[in-house]
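Enquirer: Generate coordinates for the sequence data below:
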Amino acid sequence: MGRLVRRELRRGFSGPAWMPAAFFLLVVTLVPFAVGPDARLLGQIGGGALWIAALTAALLPVERLVEPDRADGVLDQLLLYGLADESVAAAKIAGHWLAFGPLLLVSALVGALMLRVPADAIPGLLLALGVGSLGLAALAVAVAALTAGLPRSGALAGLLLLPLAIPLLIFGAAASGDTGSGALLLEGATALLLVAGAPFVAGAAIRAGRT
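Expert: Below is the predicted model of the structure:
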């Protein structure tokens, strides 16, 4: 499992790993043009804007998470070596989060400063995004497995991922404003549920793709 995680991490950084972070900052940069330069208003909506940017940025790497390994026969080879599809999916989630999560948090810090988020709210915002990024990584791998091999899989992945991420978005945005509330616990429980369930969904999708 350790070698699989390291492989996914290397794959994440061998490609354009900076693209989700760059797209995140691009979305954040557009927010002041949409709502105006009012610093107070930007600070109020900053947490929600950063969450929407994170959700859209999570869509970018979906097509390269599972489909290349399916097309090259790597998933079949791993099965022959005795690795269950669920284990491979779990390794992909861990490797994807390690490549995606830290860059997202660095981008979120820059984005929070750009949107004039109050300084005392930034730690809570980063904590909520850090927890949420685990759930986003799990969702991305599950959706990637469900859409692998299908035509226009990128667009289909967006249609699947965005509605499934709504609970994470709601609790995460609420936790960003008040870490002492139960919203952070609800967000953590939602992320844990996604991390625990995504390998089984992805594993079932990979097996169905072989038939």
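
Enquirer: make it CA atoms for all contacts and neighbour counts henceforth
Expert: Will do.

Enquirer: and Asp178, how many residues sit next to it?
Expert: Around Asp178 there are 15 other residues, counting by other C-alpha atoms under 10 Å.

Enquirer: Second chain to compare with the first, below:
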Amino acid sequence: MIALVARDLRLAIRAGGGFGLGLGFFLIFVTLTALGVGPTEAVLAPLAPGALWLGALLACLLSLDRIFALDREDGSLDALLTAPLPPEAVAVSKALAHWITTGLPLTVAAPVLAPLLFLPPSALPWLIAALAVGTPALSAIGTFGAALTVGLRRGSLLLSLIVLPMYVPTLVFGADCVRRAAQGLDPTLPLVLTAALTLGAIALLPFATAAALRVNLR
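Expert: Down below sits the predicted model:
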């Protein structure tokens, strides 16, 4: 699995779906939000938790179609599914590689960009915690959606339609955690619910992803 994750990291960076793509989109999204809504604290501060989480979610969505597409094009996906490594382990490796190249950089960059939206400094640790806990669920769900559409032409739009509704609970609880922290309330409950969603996605979706790959590549 370690070798597969390392290979996927190299492929993601070479294909342009690595660290730069998600971070660039996130920076543009936050900047345009600040300019479009109005560069005043009274307007931006209440919107900051939801805007930061929405930007991270959309940045994760950008590279989902690449998770299995490159392996599908060069035929290595068929070899992976017939290798001694279980398909569920392949799904976990793909999700982990996607999180390392997308979710982890966004988690690190979010507190740097948060002052542009006037997020209170007291909420920054909770923003980092919520993204660190919630973005693995986005990668796991995205890997499942990519497996469902791997055999389809122009499946990017369908992938978005499949994945976005499943992203909603993580978005709601993750943003609520940051919002409560910014308002001085206890953010523990939404953070725990975000973690529960992530654990459930990690526990269940690799099996669904493996089943989807078997069906689509049969």
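
Enquirer: TM between them?
Expert: Superposed pair, TM-score by TM-score structural alignment, normalised by the length of structure 1: 0.94. Supporting alignment: 211 aligned residues with a C-alpha RMSD of 1.5 Å.

Enquirer: For Val178 of structure 2, list the residues it contacts.
Expert: Val178 of structure 2 sits next to 49, 123-124, 126-127, 130, 187 when contact means C-alpha atoms under 8 Å, 6 or more residues apart in numbering.

Enquirer: what about burial for these, which qualify?
Expert: Neighbour-count burial (16 or more other C-alpha atoms under 10 Å) applied to the contacts of Val178 of structure 2 gives 49, 123-124, 126-127, 130, 187.

Enquirer: Among those residues, which are located in helices?
Expert: If you go by DSSP state H, these have 49, 124, 126-127, 130 in helices.

Enquirer: Export those residues as a markdown table, with columns for distance to Val108 of structure 2.
Expert: Converted to a markdown table, those look like this (distance: C-alpha to C-alpha, whole Å):
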| residue | distance to Val108 of structure 2 |
| --- | --- |
| Pro49 | 15 |
| Leu124 | 11 |
| Trp126 | 13 |
| Leu127 | 10 |
| Ala130 | 12 |
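
Enquirer: can you tell me which of those residues lies nearest to Thr101 of structure 2?
Expert: Ala130 (17.7 Å; C-alpha to C-alpha).

Enquirer: Trace the closest one over to structure 1, please.
Expert: Using TM-score structural alignment, the equivalent of Ala130 of structure 2 in structure 1 is Ala128.

Enquirer: Wait, its match touches Ala175, no?
Expert: Yes - judged on C-alpha atoms under 8 Å, Ala128 of structure 1 makes contact with Ala175 at a distance of 6.1 Å.

Enquirer: Overlap of the contact sets of those two?
Expert: Common neighbours of Ala128 of structure 1 and Ala175, counting by C-alpha under 8 Å, 6+ apart, are 184, 187.

Enquirer: quick one, what contacts Thr102 of structure 2?
Expert: Contacts for Thr102 of structure 2 (C-alpha under 8 Å, 6+ apart) come out as 18-19, 22-23, 59-60.

Enquirer: and if we set it to 6 Å?
Expert: Applying C-alpha atoms under 6 Å, 6 or more residues apart in numbering, we find Thr102 of structure 2 in contact with Gly22.
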